[in-house]
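Undergrad: here are the coordinates; sequence isn't available:
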């Protein structure tokens, strides 16, 4: 669904000529004579009206085959064009115990609809939803440090322990009582510019990395719990720290290579597909058919698509680099808006030679979990 309905072509062309900044982050122009797409504020020479195509998202520009302009850099983090995002994220950080509501936004002088659209555009959720998830994260930290469910609920700003239990169960598919204090696999939270992620790791490797609002997350966690014989709990390991550090460098544009050791939970065929995903160069994409060719099973396109969708280590196993044969973004468990943003981020890496670094260890393949390795 489009959050901003584009006006007619004449209005947009006038905005292009005048470099109207009000269209930043809301409209882009593709120039058919050059094959590039630009912000409407681009300082480059203006194209003729008949050579302009108008788009309401960066993903639509990329899908249409246009490449980003080198002058206005339309793939640069769009949040820089909307100060309200940085301002409210700073306010959230400054008041971690505050229970945010719409009245707070009005009192700070923000128009609630504008804030909602800006955060939906860049995070796929409203500011208030983001604030509630931040509170929940702090509750997880209390449990990970050995605190009680009641203490965690209070820290997270819930009125009762039962309300906190219900919210945790809704998101993770497991109640806090289901988690073991002697956990082998530990759950922790990693913040990213695309929203919070849940990471599950043992002392040696990462088993799961998913955006917290992924619908399949509860099912995936239940499977890990069963395979680990219930030894799943809150806590943080050195693997969590390494994952968070490498993700931060990735989003900061410093390095797109990951060395975190991984454990696969899938069939032999599925693991082959995941290995092939990790071989796709940064800044490139493949279709499901091309990926099937690369693993030597050209007739297994549908099976490749299923294996791609079963990936439970987002970003590090880059299933977002697989698109439809027609160039469409196709499905993504973390949401198409995130897939679009990840492709945009990696487009910035494409022209930069990768930094030399030691190769990470190959993934361990497992159809159970590391529970059997204790």
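TA: Perfect, I can see it now. On a predicted model such as this, the values are computed, not experimentally measured, just so you know.
Undergrad: hey, let's count contacts and neighbours off CA atoms from now on
TA: OK.
Undergrad: okay, strands next: where are they in the stretch 251-374 of the chain?
TA: 263-265, 286-287, 322-323, 364-366 (DSSP state E, counting those that start in this stretch).
Undergrad: need those strands in CSV with mean neighbour count and distance to residue 300, can you?
TA: As requested, the strands of the stretch 251-374 of the chain are exported to CSV (neighbours: other C-alpha atoms under 10 Å; distance: least, C-alpha to C-alpha, whole Å):
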stretch, mean neighbour count, distance to residue 300
strand 263-265, 23, 20
strand 286-287, 20, 12
strand 322-323, 24, 15
strand 364-366, 16, 21
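Undergrad: try this one next to it:
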């Protein structure tokens, strides 16, 4: 670019004002809808905390966002007809798994198509088609679909290639390593649905169910606090937590040994999480119980906030906190998962009476 864009707050102001000052130079991505728009889009404006800004269509699509149907950011005046014709073909059926042979069958030269799309949009036609399919896969997973079904519907025969492509949508942009350390993310199946793990080589930074609404914000916060970028890949820490989670769901493990990266939490949060970990599997505590154990009954609300700030599900067992009246209360992964986890742990405890003595 010939000049640097203003900060995100200024771009959000331009979005609210529908300013054309940055037309073609910046795009707004809306986390809650999964679409990206021109700053001049007439649609209802998203909240600031739900909006990201990128400087190219390519990055928007690589980050998992699909083009808005109102402002149509892929359309540009004076563009080569080949680009518009193929985009219309893609709109007719975004699920088609396009190949170069398909372009040849339509009378196009693949290299000509590739150059035309790179000039117009900064991304190839085949990449656009692939990212749209991945966006559909992400929505399928959010609706509870099995990973294998989403993988096949997206046109991926290989599970590993699907995971790698899917995780390219987690980060804000293609991997940029300048002055930054990398964290790696991968997805694995559990009886309660896919979980996403983010880790460096030795420590786990995040473990969440794939459909947790707060996940995009948690990833943003994690990257900001660690001054890192999340990229697709596996590390020994991810391998270790996947194996431990499998043992946990199989009923063979109740205490996790994967090291946790908690350095950016407050002292109070770390204290609460440590107390959560000490609650034996198969038991529960009320928020007030933790506050009284700290000789400060007035911090019940602070205990709740610290519990909600936990980004390492199951391992830091925030599901073991319940209301004073025995109600399940809130759980970011969904109350149905909290109920399942508590029943699962109760069964493990009943099957291992020695745990009673150990507690």
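TA: Yep, that arrived. A quick note: this is a predicted structure, and the numbers were derived from the prediction, not measured.
Undergrad: so what number do they get for TM-score?
TA: Overlay of the two chains. TM-score (TM-score structural alignment, normalised by the length of the second structure): 0.53; 213 aligned residues with a C-alpha RMSD of 3.3 Å.
Undergrad: just to revisit the earlier point, export the strands of the stretch 251-374 of the first structure to TSV and tack on distance to residue 29 of the first structure?
TA: What follows is these, written out as TSV (distance: least, C-alpha to C-alpha, whole Å):
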stretch	distance to residue 29 of the first structure
strand 263-265	42
strand 286-287	26
strand 322-323	23
strand 364-366	46
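Undergrad: can you tell me what residue 218 of the first structure aligns to in the second structure?
TA: If you follow residue 218 of the first structure across to the second structure using TM-score structural alignment, you land on residue 216.
Undergrad: ignore the last one, residue 258 of the first structure
TA: Per TM-score structural alignment, residue 258 of the first structure is aligned with residue 256.
Undergrad: so residue 194 of the second structure versus residue 57 of the second structure, what's the distance?
TA: Distance from residue 194 of the second structure to residue 57 of the second structure, counting by C-alpha to C-alpha, to the nearest Å: 29 Å.
Undergrad: which of the two has more neighbours?
TA: Taking other C-alpha atoms under 10 Å, residue 194 of the second structure and residue 57 do not tie; residue 57 has more neighbours (27 against 20).
Undergrad: mind listing what residue 189 of the second structure touches?
TA: Contact partners of residue 189 of the second structure, counting by C-alpha atoms under 8 Å, 6 or more residues apart in numbering, are 147, 195.
Undergrad: can I assume residue 230 of the second structure is in contact with residue 185?
TA: Yes - here residue 230 of the second structure lies in contact with residue 185, judged by C-alpha atoms under 8 Å, at a distance of 6.5 Å.
Undergrad: which residues are common contacts for those two?
TA: Residues touching both residue 230 of the second structure and residue 185 (C-alpha under 8 Å, 6+ apart) are residue 198.
Undergrad: tally of neighbours for residue 11 of the first structure?
TA: What residue 11 of the first structure shows, counting by other C-alpha under 10 Å, is a neighbour count of 10.
Undergrad: my error: substitute residue 254 of the first structure in the last question.
TA: Residue 254 of the first structure has 14 neighbours, counted by other C-alpha under 10 Å.
Undergrad: now do residue 177 of the first structure
TA: By the criterion of other C-alpha under 10 Å, residue 177 of the first structure has 11 neighbours.
Undergrad: same check on the one 3 residues further on?
TA: Under the neighbour criterion other C-alpha under 10 Å, residue 180 of the first structure is assigned a count of 16.
Undergrad: list the residues that contact it.
TA: Contacts for residue 180 of the first structure (C-alpha under 8 Å, 6+ apart) come out as 230-233.
Undergrad: let's verify it: helix, strand, or coil?
TA: Assigned state for residue 180 of the first structure: coil (three-state reduction, DSSP: H, G, I helix; E, B strand; the rest coil).
Undergrad: for it, give its distance to residue 336 of the first structure.
TA: According to C-alpha to C-alpha, residue 180 of the first structure and residue 336 of the first structure sit 34 Å apart.
Undergrad: residue 342 of the first structure is nearest to which of the strands of the stretch 251-374 of the first structure?
TA: With C-alpha to C-alpha as the measure, strand 322-323 is the member of these nearest residue 342 of the first structure (11.6 Å).
Undergrad: that closest one against the second structure, how far on average?
TA: With mean C-alpha distance after the TM-score superposition for the first structure, strand 322-323 of the first structure departs from the second structure by a mean of 0.5 Å once superposed.
Undergrad: next one: that strand to chain centre, how far?
TA: Offset of strand 322-323 of the first structure from its chain centre (C-alpha atoms, centre = their mean, to the nearest Å): 16 Å.
Undergrad: and the contacts of it?
TA: By C-alpha under 8 Å, 6+ apart, the residues outside strand 322-323 of the first structure that reach it are 285-288, 329-330.
Undergrad: hang on, the earlier thing: the match of residue 258 of the first structure touches residue 246, doesn't it?
TA: No - the criterion here is C-alpha under 8 Å, and residue 256 of the second structure misses it with residue 246 at 11.3 Å.
Undergrad: quick one: the helices in the stretch 251-359 of the second structure, in order.
TA: 267-277, 287-293, 300-308, 335-351, 354-358 (DSSP state H, counting those that start in this stretch).
Undergrad: which one of these lies closest to residue 52 of the second structure?
TA: Of all the helices of the stretch 251-359 of the second structure, helix 300-308 sits nearest to residue 52 of the second structure, with 23.5 Å by C-alpha to C-alpha.
Undergrad: residue 173 of the second structure: which of the helices of the stretch 251-359 of the second structure is closest?
TA: Judged by C-alpha to C-alpha, the one of the helices of the stretch 251-359 of the second structure that comes nearest to residue 173 of the second structure is helix 300-308, at 27.5 Å.
Undergrad: which stretches in the stretch 101-250 of the first structure count as helices?
TA: For the stretch 101-250 of the first structure, the helices defined by DSSP H, counting those that start in this stretch cover 102-107, 112-123, 127-144, 149-155, 161-172, 217-227, 238-251.
Undergrad: against the second structure, where does stretch 232-246 of the first structure fall?
TA: So stretch 232-246 of the first structure sits over residues 230-244 in the second structure, by TM-score structural alignment.
Undergrad: how far does the matching stretch sit from its chain's centre?
TA: Offset of stretch 230-244 of the second structure from its chain centre (C-alpha atoms, centre = their mean): 15 Å.
Undergrad: and residue 166 of the first structure, how many residues sit next to it?
TA: Residue 166 of the first structure: 14 neighbours (other C-alpha under 10 Å).
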